[in-house]
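Chemist: what follows is a protein structure lacking sequence information:
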């Protein structure tokens, strides 16, 4: 049953007209419904309307560009007010953050004057730091917006299905009721045949090459799924790292880039983070976790398990120590892909 999600777009307006249009197009191309307040000026008379739109939306997306934006009566920008409201409502959310290079190109192309930049304002910096504690995609080029939107929506569908109501066509309602009735009948039939199915599985198991080294694929998958870094654990580690970040990072941009890259671990399992990291592992560019508080929980909860089941191995390179996939890791990824396809049928 095809379901469309309403996605609320939040940003400053005049400086990001082109980016907002690309986000709208990306949401439509992904088969969902964009919602925003382009046609309304920011002001107190609009806050109730904006609140209703955000409450009615399934997903909130922020575009953070070169400006903090006009302030409301409480002294924060309307964009940050929308962001805070979405967090308070516990909406699944993500942010597209334009990089310094992107913003520099905007000034070179005369899309805005240097004097209009607000990236050095303390309010902007504090807001950006808060944004980097949730799911973030750094945008270096307009072409990256479309893939960033589709990837994040898919990730939210996977991680927070219980929070997504979505929309379906009215013509589907009768079909949905028929499917429910049919599902009840099929469930009864499946229960009666459960013993037969289990027997068949037992006979098939020895024949299938479903082992990764000494352990079965299912056993490893279940162990990795069970090892989770909770949002509370992640946030505690972030707060601890904030107090000593100068010990580990030479600049604020370096720290922000690190937090952006690592933020996927928040609420993820060792299995999800393994899939997320597959491209870096394949390219032998997954760096060995260091001794900062965030890297420590990633090593303890994720990487140590990957090593335990011989999915990855350390490799010394010029810049330090990286991890790469072993033959077992390659096989495990292939079996994960097959498992995902079979479970989508």
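Modeler: Structure's in. What do you need? Note that this is a predicted model, so its numbers are computed, not measured.

Chemist: hey, let's count contacts and neighbours off CA atoms from now on
Modeler: Fine.

Chemist: quick check, residue 137 in a strand?
Modeler: Yes: using DSSP: H, G, I helix; E, B strand; the rest coil, the assignment for residue 137 is a strand.

Chemist: I figured it hits residue 96, correct?
Modeler: Yes: if you go by Cα atoms under 8 Å, residue 137 and residue 96 touch, sitting 5.0 Å apart.

Chemist: show me the strands in the stretch 101-250 of the chain, by range?
Modeler: 136-139, 211-212, 215-216 (DSSP state E, counting those that start in this stretch).

Chemist: can I get those strands in TSV with mean neighbour count?
Modeler: Formatted as TSV, the strands of the stretch 101-250 of the chain follow (neighbours: other Cα atoms under 10 Å):
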stretch	mean neighbour count
strand 136-139	22
strand 211-212	18
strand 215-216	12
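
Chemist: re earlier: between residue 137 and residue 96, what contacts are shared?
Modeler: residue 148 (Cα atoms under 8 Å, 6 or more residues apart in numbering).

Chemist: thinking again about what came up before, tabulate the strands of the stretch 101-250 of the chain (JSON lines), appending distance to residue 25.
Modeler: Formatted as JSON lines, the strands of the stretch 101-250 of the chain follow (distance: least, Cα to Cα, whole Å):
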{"stretch": "strand 136-139", "distance to residue 25": "16"}
{"stretch": "strand 211-212", "distance to residue 25": "43"}
{"stretch": "strand 215-216", "distance to residue 25": "44"}
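
Chemist: which of these sits closest to residue 183?
Modeler: strand 215-216 (31.5 Å; Cα to Cα).

Chemist: what packs against that closest one?
Modeler: Contact partners of strand 215-216 among helices and strands, from 3 or more Cα pairs under 8 Å, 6 or more residues apart in numbering; DSSP states H and E: none.

Chemist: comparison target below:
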């Protein structure tokens, strides 16, 4: 059985039979994969599924693979990576692989040769140079200003609705992958509430997703989001877009007390990447600080007038009611005799 866990910094770890892969997102579009032990093929396609999910989110990606602690790779493993590189050459910006033994270097060189990817893949044995490249791909995020007077928000009443079903947050790309600012927390829970809404929650923060009608979604966020949710909230929105096409999003962040810089970065990248599949976004803020954070994200996403920032709850609710109203068919003209 493959063991998949979320580490304290938000990375994803896969392990089985003395081999482990750790996936850490350096920033949207750049991922570090650390491999250790003997890979005899017991993990199957699970490691490549994690990468495929990241590529689907932020193509093309930069891939950094630290294989200095890998001691063996079976032929089937080498073949799978060769096929992966060949099939994704247009969605990989660059690949840099650090090796620690002559055997692993030979395996990687063979995969590079037969993938026919030219100079896309760079193989090296200099750990310091590799680490410098990784550091340059993950610039330290600017810290949010301190908030000494910001009160802690109470959880909204709807977060306490009785659950109809519960399931763990699992699946390729479902867990956070190294969002900056993430800290250890209780496990993330995914629940389907009595009214059909979906809620993601841990002990400090909750996201509640309500479909008002196909193609219109209300997202209510409450609490302290330190980045532990990673791509989970965005994956819920992606599923809605996949079902019903271009979506209108209403996002209520009045009850958010803190959002880590990496959270803002992830939403900014999401809006920029999905401008063609999101018809409009309306975000209700409750503090000047959040209004500034959202405004900066809007500007950085370069989505023009797609995003509207609102600080008036009544105006937000009125717009929400208009969008939630079922579409009526156009009146038919008088029938001819």
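Modeler: Ah, there it is. From a predicted model like this one, the values you see are computed outputs, not experimental measurements.

Chemist: next, the TM-score between them, please.
Modeler: Remark: TM-score between the superposed chains equals 0.26 [TM-score structural alignment, normalised by the length of the second structure]; 145 aligned residues with a Cα RMSD of 6.5 Å.

Chemist: quick revisit: looking at the strands of the stretch 101-250 of the first structure, which is closest to residue 314 of the first structure?
Modeler: Closest among the strands of the stretch 101-250 of the first structure, using Cα to Cα: strand 211-212, at 18.5 Å.

Chemist: can you give the contact residues for the closest one?
Modeler: 217, 328, 331-332.

Chemist: ok, stretch 94-107 of the second structure next?
Modeler: Here stretch 94-107 of the second structure has contacts from 61-73, 78, 120-127, 130, using Cα under 8 Å, 6+ apart.

Chemist: same thing but 7 Å
Modeler: Here stretch 94-107 of the second structure makes contact (Cα atoms under 7 Å, 6 or more residues apart in numbering) with 62-69, 71-72, 78, 120-125, 127, 130.

Chemist: mind checking which of those residues are in strands?
Modeler: If you go by DSSP state E, the contacts of stretch 94-107 of the second structure have 62-69, 71-72, 121-124 in strands.

Chemist: one step back: residue 159 of the first structure: which of the strands of the stretch 101-250 of the first structure is closest?
Modeler: Using Cα to Cα, the strands of the stretch 101-250 of the first structure put strand 136-139 closest to residue 159 of the first structure, at 15.1 Å.

Chemist: what's that closest one packed up against?
Modeler: strand 93-98 (3 or more Cα pairs under 7 Å, 6 or more residues apart in numbering; DSSP states H and E).

Chemist: what residues sit buried inside the strand it packs on?
Modeler: 93-98 (16 or more other Cα atoms under 10 Å).

Chemist: so which of the residues you listed comes closest to residue 182 of the first structure?
Modeler: residue 93 (35.2 Å).

Chemist: would you mind measuring from the residue lying closest to that closest one once chain neighbours are set aside to residue 81 of the first structure?
Modeler: Closest residue to residue 93 of the first structure apart from its sequence neighbours, by Cα to Cα, 6 or more residues apart in numbering: residue 60 at 4.7 Å. Here the criterion is Cα to Cα, to the nearest Å. By it, residue 60 of the first structure lies 13 Å from residue 81 of the first structure.

Chemist: cool, and residue 335 of the first structure?
Modeler: 45 Å.

Chemist: one step back: okay, residue 60 and residue 81 of the first structure: which has more neighbours?
Modeler: For residue 60 of the first structure and residue 81, the more surrounded residue by other Cα atoms under 10 Å is residue 60, and the numbers stand at 25 against 18.

Chemist: sec struct for the residue nearest to residue 93 of the first structure, please.
Modeler: Assigned with three-state DSSP, residue 60 of the first structure falls in the strand class.

Chemist: likewise for residue 50 of the first structure?
Modeler: Applying three-state DSSP: residue 50 of the first structure is helix.

Chemist: measure it to residue 78 of the first structure for me?
Modeler: 10 Å.

Chemist: looking at the two, which has the bigger crowd around it?
Modeler: Set residue 50 of the first structure next to residue 78 and count neighbours by other Cα under 10 Å: residue 78 wins out with 23 against 18.

Chemist: next one: the more buried one from residue 243 of the first structure, what distance?
Modeler: For residue 78 of the first structure, the distance to residue 243 of the first structure - Cα to Cα - is 29 Å.

Chemist: what's near enough to touch residue 23 of the first structure?
Modeler: So residue 23 of the first structure contacts 145-146 (Cα under 7 Å, 6+ apart).

Chemist: okay, buried residues for the one helix or strand it maps to please.
Modeler: Assigned by DSSP states H and E, residue 23 of the first structure belongs to helix 17-29. Residues 19-20, 22-27 are the ones in helix 17-29 of the first structure that count as buried (16+ other Cα under 10 Å).

Chemist: where does residue 324 of the first structure land in three-state SS?
Modeler: Applying three-state DSSP: residue 324 of the first structure is strand.

Chemist: ok, it to residue 258 of the first structure distance?
Modeler: Relative to residue 258 of the first structure, and taking Cα to Cα, residue 324 of the first structure is found at 20 Å.
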